[in-house]
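Asks: need a structure here:
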Amino acid sequence: MALVSALQIPYREARDGFWGQQTSTLNWCEEDYNITFYCAEVVNTLTNLVFLWLGYTGLRDVLAYSHSRIFILVYMGYMVVGMGSMAFHTTLKYEMQLADELPMIYTVCIMAFATFSYRRPAKIQVLIAAAIVGLAVFITVYYLYAMDPVFHQVAYGLLTACTIFRGFYVMERDLRPQLSQRVPAECSQYMREMYKLALTGIFMFLAGFFIWNMDNIYCHHLTTTKKQMLLPWAVILEGHGWWHILTGLAYHMIIWRVWSTRCLEGSEKEFKLDWAPLWSVPRVLVREIEAQSIAAQQQISLVRTQVASKQREMRLAQLTRSEMASLPSDTAVYEGVGKMYVPALLFVSVPITALQDKLSSQIKEIETEVDSMGKRLHYLETTAKNSQEHIERMLKGGGQSS
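Replies: Now for the predicted structure:
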């Protein structure tokens, strides 16, 4: 307790701020400008960094592995939500509140389009897109008119729920039968893995929602406790910050959709879900074929270096033999005995013909080794080429789906 007391930092007494009077229709339990003059809600602002980090990670993987292009928009929307929320909690201005809340609607609309339009005819996809755009416009216009945060929250919740349940329906209607035919022994494992991924995201979302509401209900008591705990310890009681972290980690639901899309395409053997529940952020990656390609490239580099070394050694032996061929047969020649750079190295006289024979034998051995290395190099280059072509075919095939 002495250590805790020694590290306690008092809150800022003044409550004036750089951004002036609040104009947003919402405010949170974190007291305004209680840490710095320049940011209204520091904890609620910084916890949005999880959206930027996970959004960047997801976007990088979509581009690297050519996942469906629709997820580029999903991850960009996800990052915009984080940036909008940071702006909102920094300023508590109504315009920034809209920059936080409306992208939430638009991002889940993109996910809804990806879910409801998957493998539909082009005309149906256009109709679905038009309907979703119309819905997004209606929600935006009505929200701007009513300025009712509850309406926004209900609309967001219903859109999210519809998208999730549609995803579950597609899994059972389409994916389970497909997996039962392609990989009957592993079908249950794939389905269980996907449900676990989706339910983990849902649980995190609901846990964040619960903490957010407890933060609102017990705000007075929490504020009193925070003033006793002081900084930095009181940060853990900022419930809305936990809402940001947990809803950010509900990113699992996006990965669930990426992985289910790959499996619906029949690519479950080419890709894998890289995820240790509660210990890592899930990712959908290319399987070991990529690792094989990288290993082959490394081996190619090593073998080429060895071949170059042997060729230099052979050229030296050939040059020495050529020089000796021009000498008279009775010329005294010497051969080193022992290790080079060792003081005890000795030279002994040997017949010139014996040394020539030895060099010829050495050259033949090196030629045999170089030939063997050449065959191995050809094998490795073929393996690397085939692996790369396989990966490119997979990525092109995946990148064309929508």
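Asks: from here on, just use CA atoms for contacts and neighbour counts.
Replies: Will do.
Asks: now do the strands in the stretch 251-400 of the chain.
Replies: Listed in chain order, the strands found in the stretch 251-400 of the chain under DSSP state E, counting those that start in this stretch are 271-274, 283-286, 333-337, 346-350.
Asks: nearest to F113, of the ones you listed?
Replies: Nearest to F113 among the strands of the stretch 251-400 of the chain is strand 283-286; the distance by Cα to Cα comes to 20.6 Å.
Asks: can you give the contact residues for that closest one?
Replies: Contact with strand 283-286 is made by 58, 61, 65, 255, 258-259, 270-275, as judged by Cα atoms under 8 Å, 6 or more residues apart in numbering.
Asks: quick revisit: so which of the strands of the stretch 251-400 of the chain is the most packed in?
Replies: Among the strands of the stretch 251-400 of the chain, ranked by average contacts under mean count of other Cα atoms under 10 Å, first place goes to strand 283-286 (a mean of 20).
Asks: would you map the helices across this protein?
Replies: Along the chain, the segments classed as helices by DSSP state H run 2-6, 42-46, 49-65, 70-91, 94-116, 122-146, 149-170, 176-182, 187-217, 219-229, 239-249, 252-264, 289-325, 352-399.
Asks: CSV for the ones you listed, including distance to C29 and mean neighbour count?
Replies: CSV is the format used below for the helices of the chain (distance: least, Cα to Cα, whole Å; neighbours: other Cα atoms under 10 Å):
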stretch, distance to C29, mean neighbour count
helix 2-6, 24, 9
helix 42-46, 10, 22
helix 49-65, 20, 18
helix 70-91, 12, 23
helix 94-116, 16, 21
helix 122-146, 23, 14
helix 149-170, 16, 16
helix 176-182, 45, 15
helix 187-217, 6, 18
helix 219-229, 6, 15
helix 239-249, 8, 24
helix 252-264, 27, 22
helix 289-325, 49, 15
helix 352-399, 44, 16
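Asks: okay, those helices in CSV with distance to E13 next?
Replies: Listed next are the helices of the chain as CSV, based on distance: least, Cα to Cα, whole Å:
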stretch, distance to E13
helix 2-6, 19
helix 42-46, 15
helix 49-65, 27
helix 70-91, 18
helix 94-116, 25
helix 122-146, 35
helix 149-170, 30
helix 176-182, 60
helix 187-217, 22
helix 219-229, 11
helix 239-249, 22
helix 252-264, 40
helix 289-325, 57
helix 352-399, 55
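Asks: re the thing from before, out of the strands of the stretch 251-400 of the chain, which is closest to I72?
Replies: strand 283-286 (14.3 Å).
Asks: run the chain-centre distance for the closest one.
Replies: Relative to its chain's centre, strand 283-286 lies at 8 Å (Cα atoms, centre = their mean, to the nearest Å).
Asks: one more sequence to fold, the one below, so I can look at both together:
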Amino acid sequence: MAAVATMKGFEGYWGPPTATMDWCEGNYLVTPYAAEFFNSLTSMFIAVAGILPLLIHFRRRDCMEWRFIIAFLSVTIVGLGSVAFHGTLLFEHQRWDQVPMLWTVAMILYVLFEQKHVQPAYRVLPVALFVYAVVATLATSKRSGDMQWFSFHGFFGLATFLAVCKVTLFYRSLPKDMTELRKVMSYGFIALGVAITVWLMDLKLCNQLHMLPAYDYWNFHAWGWHLMVSCGLYNILIGIWYHRLKVVLEKDVSLCLSPLPHIAFEERTRTMERSQALSRALTEEFERSIVAQAVAEARTEARSAVAAEGHRASDAVQQAVRQLSQDLEALRKGLAQRGPEGPSGVDVAKLAEKICEEKIEKLAISEHTMKTQAEALELLQNKVQLWEESLRTKLQALINKVDSKCLEGFAPFLSELGSALGNKPKVLSVDRTQDSSWCNHSNSSGNSDSQSARSPQAPSRCDPKSKVVAPQVQRQSSASRLEESQQIALQLTKHGGDFVGVIKEFESKRFVSAPDISEMRKVV
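Replies: Presented below is the predicted three-dimensional model:
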């Protein structure tokens, strides 16, 4: 079949046309580098119609099957081939336009036949379509003139007719409640119908159309066929893809009609929200397990610190006993230095009074220090308790906002994970080693004079559960003991050298422990 439109203007950059088709637009009217400028320009609509869905849904390419990717890319290749064909009107570039059209319609047939099957159902179908595309390519590429025109339109028309029948059956099978999908498919049918109509008009009525003013610049093939076929292919392929995702693959998607028909992946939004909620829930559960373990460790360390004070106090008592032994040893040496005359009762009383005063002073200082440290420990424990209650309240408020389904199956794992954690906040124990020589431990050795220094009803100062006596009471106790020691000193002056009486007086008042009394008896 001869070309419908004759070459107009002058011979351009690509030389005389060798293609079997020369469309109604005048050649080289705008630029010498484009034979049919407007046909070449509007061919880009086809390329955009193929690449645009891939760009719009690029972030959800994981939901795009290869059959649709190849179909859209094939449409893009058809558009680029059409640009080359209309820009040069050379036969080799005409094949770049027609051969991709054959392969594209074959790919669309495969999509239509496998539309309602999750897995490929027709194993022979890809082979049959491949054979068809190869035969049609050879028949179109190896011939020229009218035979080439009939070969291409015969193969392409047959596959297109079959594709239109399948799309029509697909459209009629759609439920009426899928209004958006039916609208998109209707837009595609209307666009393709208009495209075929203007294509035939431009092909058959070229001479009559050229009677219209400036028809070369707004010809039907450029602004009718290329534009409308782009819209038709875009809408139909988007509708088929949406139906497969929504109905066949059961994806959570929706079809939006503006500004362009596209698929909205609602599953992506919900998945992200659930993922964020799950992440928050895991973080809160993780922190809660850490807090619980940290609080338990803090309580354990606080109790251990209190219990350790008893052991420290026992060491302090033993040190006090050793100090008293040294004082007695100094007393013994002093008595020995007095010679045969022996010491006077006044000297012994003053020495004893000095020892008692030093001991009472140490008791007052140590009791005040212990009271301060006990108050600090109690304040620390209260802070730990308040911290635990505050964190529990905040974490519970956050966890209540999270979907309960997100935490199913994670609680046991998180509990084990939290228990295995090694990093936890430490509670600093209070240093009570200073001035603790006053304290007497119940498990200390027989050298301790604590039992003789206080009444049986008095609480043990080393007991963690016992409360520290107020400094005022201790000062009164210390003053009373000082008065007693002074009275003893006055009595000693009356006894003179009666050292046995001195020792009995010490023993009756329980100022000195039994081992020390024995030591004094040896000295005397």
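Asks: for L482 of structure 2, give me its contacts.
Replies: 353, 356-357.
Asks: and which of the residues you listed is nearest G12 of structure 2?
Replies: Using Cα to Cα, E357 comes nearest to G12 of structure 2 of the contacts of L482 of structure 2, at 125.3 Å.
Asks: so that closest one is in which element?
Replies: According to DSSP states H and E, E357 of structure 2 maps onto helix 345-400.
Asks: could you point out which element follows that helix?
Replies: Next helix or strand after helix 345-400 of structure 2 toward the C-terminus (DSSP H and E): helix 411-419.
Asks: so where in structure 1 does the next helix or strand along the chain from that next one end up aligned?
Replies: Using DSSP H and E, the helix or strand that follows helix 411-419 of structure 2 in sequence is helix 450-453. Counting by TM-score structural alignment, helix 450-453 of structure 2 falls onto no part of structure 1.
Asks: buried sites along helix 450-453 of structure 2?
Replies: For helix 450-453 of structure 2, the neighbour count (16 or more other Cα atoms under 10 Å) marks 450-452 as buried.
Asks: could the residues you listed go into TSV alongside distance to I69 of structure 2?
Replies: Output for the buried residues of helix 450-453 of structure 2, formatted as TSV (distance: Cα to Cα, whole Å):
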residue	distance to I69 of structure 2
S450	93
Q451	94
S452	98
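Asks: please name the nearest non-neighbouring residue to G26 of structure 2.
Replies: K8 (5.2 Å; Cα to Cα, 6 or more residues apart in numbering).
Asks: stretch 65-77 of structure 1: how far from the chain's middle?
Replies: Using Cα atoms, centre = their mean, the offset of stretch 65-77 of structure 1 from its chain centre is 12 Å.
Asks: show residues contacting that stretch.
Replies: By Cα under 8 Å, 6+ apart, stretch 65-77 of structure 1 touches 55-56, 58-59, 61-63, 103-104, 106-108, 110-111, 114, 258, 262, 285-286, 395-396, 398-402.
Asks: and if we set it to 7 Å?
Replies: Stretch 65-77 of structure 1 has contacts (Cα atoms under 7 Å, 6 or more residues apart in numbering) with 55, 58-59, 62, 103, 107, 110-111, 114, 395-396, 398-402.
Asks: cool, stretch 213-222 of structure 2 as well?
Replies: In contact with stretch 213-222 of structure 2 (Cα under 7 Å, 6+ apart) are residues 25-26, 38-39, 42, 198-199, 202, 209.
Asks: pull the most distant pair out of those residues.
Replies: T42 and L209, at 19.0 Å, using Cα to Cα across these.
Asks: next one: the residue nearest in space to the middle of structure 2 from R182 of structure 2, what distance?
Replies: For structure 2, S279 is the residue whose C-alpha lies nearest the centre (Cα atoms, centre = their mean; 4.9 Å). S279 of structure 2 sits 40 Å away from R182 of structure 2, going by Cα to Cα, to the nearest Å.
Asks: A84 of structure 2 now?
Replies: Relative to R182 of structure 2, A84 of structure 2 is positioned 35 Å away (Cα to Cα).
Asks: now S144 of structure 2
Replies: 42 Å.
Asks: repeat that for F113 of structure 2.
Replies: 19 Å.
Asks: same deal with I488 of structure 2?
Replies: 117 Å.
Asks: now G345 of structure 2
Replies: Per Cα to Cα, G345 of structure 2 is found 123 Å from R182 of structure 2.
Asks: C256 of structure 2 now?
Replies: 12 Å.
Asks: same thing with L379 of structure 2?
Replies: 73 Å.
Asks: do Y242 of structure 2 as well
Replies: Distance, Y242 of structure 2 to R182 of structure 2, by Cα to Cα: 11 Å.
Asks: repeat that for L125 of structure 2.
Replies: 27 Å.
Asks: cool, K246 of structure 2 as well?
Replies: From K246 of structure 2 over to R182 of structure 2 (counting by Cα to Cα), the distance is 14 Å.
Asks: cool, and K401 of structure 2?
Replies: Noted for K401 of structure 2: a distance of 40 Å to R182 of structure 2, by Cα to Cα.
Asks: now do R67 of structure 2
Replies: 22 Å.
Asks: likewise E353 of structure 2?
Replies: Distance, E353 of structure 2 to R182 of structure 2, using Cα to Cα: 112 Å.
Asks: if I pick F189 of structure 2, what's in contact with it?
Replies: When contacts are taken as Cα under 7 Å, 6+ apart, F189 of structure 2 is in contact with G232.
Asks: give me that answer again for 10 Å
Replies: By Cα atoms under 10 Å, 6 or more residues apart in numbering, F189 of structure 2 lies in contact with 164, 167-168, 171, 183, 195, 229, 231-233, 235-236.
Asks: now those in a markdown table, with distance to S314 of structure 2?
Replies: Output for the contacts of F189 of structure 2, formatted as a markdown table (distance: Cα to Cα, whole Å):
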| residue | distance to S314 of structure 2 |
| --- | --- |
| V164 | 101 |
| V167 | 97 |
| T168 | 99 |
| Y171 | 95 |
| K183 | 93 |
| A195 | 105 |
| V229 | 100 |
| C231 | 95 |
| G232 | 97 |
| L233 | 95 |
| N235 | 91 |
| I236 | 92 |
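Asks: for those residues, work out which two are farthest apart.
Replies: Within these, Y171 and A195 form the most distant pair, 19.4 Å apart (Cα to Cα).
Asks: got a list of what the closest residue to V43 of structure 1 other than its chain neighbours touches?
Replies: Computed as Cα to Cα, 6+ apart, the closest residue to V43 of structure 1 that is not its neighbour in sequence is G241, at 6.1 Å. The contact partners of G241 of structure 1, by Cα under 10 Å, 6+ apart, come to 28, 30, 41-48, 208, 211-212, 215, 235, 247.
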